[in-house]
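> show me the folded form of this:
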Amino acid sequence: MGILDGKRILVTGVTMDSSIGFAVARVAQQHGATVVVSNFGRALGITRRIVNRLPEPCPVIELDVTDADHLAGLPAALGEHLDGLDGVVHSIAYGNPETLLGQDFLTGPWEDVAQAVQVSAYSLASLAKACRPMMSGGGSIVGLTFDATVAWPAYDWMGVAKAGLESVSRYTARDLGPDGIRVNLVSAGPLKTLAAKAIPGFEQLESAWGERAPLGWDETDQEPTARAVVALLSDLFPATTGEIVHVDGGFHAMGL
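Now for the predicted structure:
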């Protein structure tokens, strides 16, 4: 038996098989879940090919979390494949190069910052609101963050967006708690994903993690992060919400 036997899970933001979302979908299926994944635009075709690499090929729906029509139509789109939802994975973030300057944080243009905050933080609340009607029996929403308690080299306004995401998760947990819906985040160490390639100085983060994480850190292995997400999707944490679980080899707890 798997810890997600009988669970119906939506995993958003699956593009490549190197993405955290893909690893979550794979581990969720291995633990018995029925999975639907989402993406949008030009990446949708890639996602439809990538899901064939999962243990069980699964449906792919189009979902742009900044599009009100997509959000309004989400229950109907999911209803073609599932009769309800037990879990949702928010694996969505975006910041264009103007938000990842790696040099002068103060020059980030508001229009680009606003987009990063909408896609990376506000979308958690938007997605939760859209999925809420399908989670009548309660459930779990899990998002992915990168420790926003400190300033990182090069991460700049995306770091601010992640701080917003962490705050949004707490308020969403407050409002959905009476419905029996838990909202938590997993804070992963640096992983070699498509998104990571856009971060100037990412190699600097990788080298620091390898030196300071007491458990060590493999930036090519999404499995530990995926397992944590799946655990939070399961019924093993029935009284945990508004939490951030670190999967970073212990880096966050270390000083010099």
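> make it CA atoms for all contacts and neighbour counts henceforth
OK.
> okay, now Thr220: neighbour count?
11 (other Cα atoms under 10 Å).
> do I have it right that it meets Lys192?
Yes. Between Thr220 and Lys192 there is a contact at 5.5 Å, judged by Cα atoms under 8 Å.
> tell me, what's touching the two both at once?
Residues within reach of Thr220 and of Lys192 at once, by Cα atoms under 8 Å, 6 or more residues apart in numbering: there are none.
> which SSE is Gln29 in?
helix 20-30 (DSSP states H and E).
> longest helix of this protein?
Looking across the chain with DSSP state H, the single longest helix is helix 156-176.
> follow-up on the earlier one: helices or strands up against the helix holding Gln29?
strand 8-11, strand 34-39, helix 223-233 (3 or more Cα pairs under 8 Å, 6 or more residues apart in numbering; DSSP states H and E).
> compare with the first, here's sequence two:
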Amino acid sequence: MGLLEGKKILVTGVLMDSSIAFHVAKLAQQEGAEVVLTSFGRTMKITKTIAKRLPSTPEVLELDVTDQEHLDSLAERVGEQVDHLDGVLHSIGFAPPGAFDFMSGTWEDVSTAVHTSAYSLKALATATLPLMTDKASLVGLTFDAKFAWPVYDWMGVAKAAFESTNRYLARDLGAQGIRCNLVAAGPIRTTAARSIPDFVKFEEIWDDRAPLGWDISDPEPAARACAALMSDWFPATTGEIVHVDGGVHAMGQ
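Modelled structure (predicted):
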């Protein structure tokens, strides 16, 4: 019997097969779950192509988390594929180029980053709530926001808001039995990472600082943590951030 046997899981953020979300979907299917994906706009075609590389090709629904009409209709559209949700993966983030210059970033840049990368966690939770069971698990992906990282700038601030949003969701959804947790992954060489200016700076230092070492091309460790948090093996864990970064978060300079 698989870790996620019989569970129904919504996975956002599958773009390429290098993405953590792709590997979460793959592991979920291998562990017995039924998976539905989301994508939007011009990336829909890409996601549908990449979805064919999964063990079983899932349905791909359109969802722009900044579009209220998409959010308002999401539960109905997902409900046409599965009758409930046991798990939801939030793997969504975006910031305009200007947001990666802290002192020059405009409010327009910053507000876009916060809306898409932080508020969207609450928006996705609210949109899927009608389908969530009383033991459902909402899992999001973050990049440890305790520090002022090089080059991350306003995206780092958005991630701090994202992590705070998770704690408030844990507070407000706990009475319904819904768990809300995050996985803080180390740097992975994904399409999203390549959009960050000078991302190579993380690549250059991470493996040296990680006690366990770190493979920037391997998203599976983070995906395994996401799958585990969606399982029944963490029934009393919520509001938590699980670090999957080779141990960098615990090290001094």
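> now the TM-score, please.
Overlay of the two chains. TM-score (TM-score structural alignment, normalised by the length of the second structure): 0.99; 253 aligned residues with a Cα RMSD of 0.7 Å.
> contacts for the longest helix of the first structure?
So helix 156-176 of the first structure is contacted by 94-95, 99-102, 105, 108, 113, 116-117, 120-122, 124-125, 128, 145-149, 151-152, 181-185, 241-244 (Cα under 8 Å, 6+ apart).
> output the residue interval of the second structure matched by it.
On the second structure, the counterpart of helix 156-176 of the first structure by TM-score structural alignment is residues 153-173.
> ok, back up a step: check the mean deviation of the very next helix or strand once past the longest helix of the first structure from the second structure.
Later in the chain than helix 156-176 of the first structure, the nearest helix or strand by DSSP H and E is strand 181-188. Compared with the second structure after fitting, strand 181-188 of the first structure deviates on average by 0.2 Å (mean Cα distance after the TM-score superposition for the first structure).
> so the next helix or strand after strand 181-188 of the first structure corresponds to what in the second structure?
Downstream of strand 181-188 of the first structure, the next assigned helix or strand under DSSP H and E is helix 202-212. On the basis of TM-score structural alignment, helix 202-212 of the first structure is assigned to residues 199-209 in the second structure.
> run through who's touching the matching stretch.
For stretch 199-209 of the second structure, using Cα under 8 Å, 6+ apart, the contacting residues are 150-151, 186-187, 193, 213-216, 248, 251.
> make it 7 Å
Contact with stretch 199-209 of the second structure is made by 187, 193, 213-214, 216, 248, as judged by Cα atoms under 7 Å, 6 or more residues apart in numbering.
> check stretch 81-92 of the second structure too.
The contact list for stretch 81-92 of the second structure (Cα under 7 Å, 6+ apart) reads 7-13, 21, 117, 121, 131-133, 135-141, 230.
> at 8 Å instead, please
7-14, 21, 36, 59, 116-117, 120-121, 124, 128, 131-133, 135-141, 226, 230.
> filter those residues to the buried ones?
7-14, 21, 36, 116-117, 120-121, 124, 128, 131-132, 135-141, 226, 230 (16 or more other Cα atoms under 10 Å).
> and Lys7 of the second structure, what is it in contact with?
Contacts of Lys7 of the second structure (Cα under 8 Å, 6+ apart): 32-34, 85-87.
> please repeat the previous calculation with a cut-off of 6 Å.
33, 86 (Cα atoms under 6 Å, 6 or more residues apart in numbering).
> cool, Tyr94 of the first structure as well?
116, 120.
> how about Asp67 of the second structure?
Counted by Cα under 6 Å, 6+ apart, Asp67 of the second structure has zero contacts.
> okay, now Thr149 of the first structure: neighbour count?
Considering only other Cα under 10 Å, Thr149 of the first structure is surrounded by 12 other residues.
> same thing with Leu191 of the first structure?
Leu191 of the first structure has 23 nearby residues by other Cα under 10 Å.
> what do we get in the second structure for it?
Mapped onto the second structure by TM-score structural alignment, Leu191 of the first structure lines up with Ile188.
> check Gly138 of the first structure too.
Per TM-score structural alignment, Gly138 of the first structure is aligned with Lys135.
> how close does its match get to Leu129 of the second structure?
In this view, Lys135 of the second structure and Leu129 of the second structure are 12 Å apart by Cα to Cα, to the nearest Å.
> what's the counterpart of Glu220 of the second structure in the first structure?
Per TM-score structural alignment, Glu220 of the second structure is aligned with Glu223.
> mind checking how far Ala77 of the first structure is from Asp175 of the first structure?
Using Cα to Cα, we find Ala77 of the first structure at a distance of 25 Å from Asp175 of the first structure.
> so which of those two has more stuff around it?
Using other Cα under 10 Å, the more surrounded residue of Ala77 of the first structure and Asp175 is Ala77, with 16 against 13.
> quick revisit: dump the contacts of stretch 199-209 of the second structure into TSV; add neighbour count and distance to Val157 of the second structure as well.
Below are these laid out as TSV (neighbours: other Cα atoms under 10 Å; distance: Cα to Cα, whole Å):
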residue	neighbour count	distance to Val157 of the second structure
Pro187	22	17
Ala193	14	16
Gly213	14	27
Trp214	22	24
Ile216	17	23
Val248	20	20
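> quick check: the farthest pair among the residues you listed?
Greatest spatial distance in these: Ala193 and Gly213, 19.2 Å, computed using Cα to Cα.
> and the match of helix 202-212 of the first structure, how far from the chain's centre?
In terms of Cα atoms, centre = their mean, to the nearest Å, the centre of stretch 199-209 of the second structure is found 21 Å from the chain centre.
> good, we can wrap up now.
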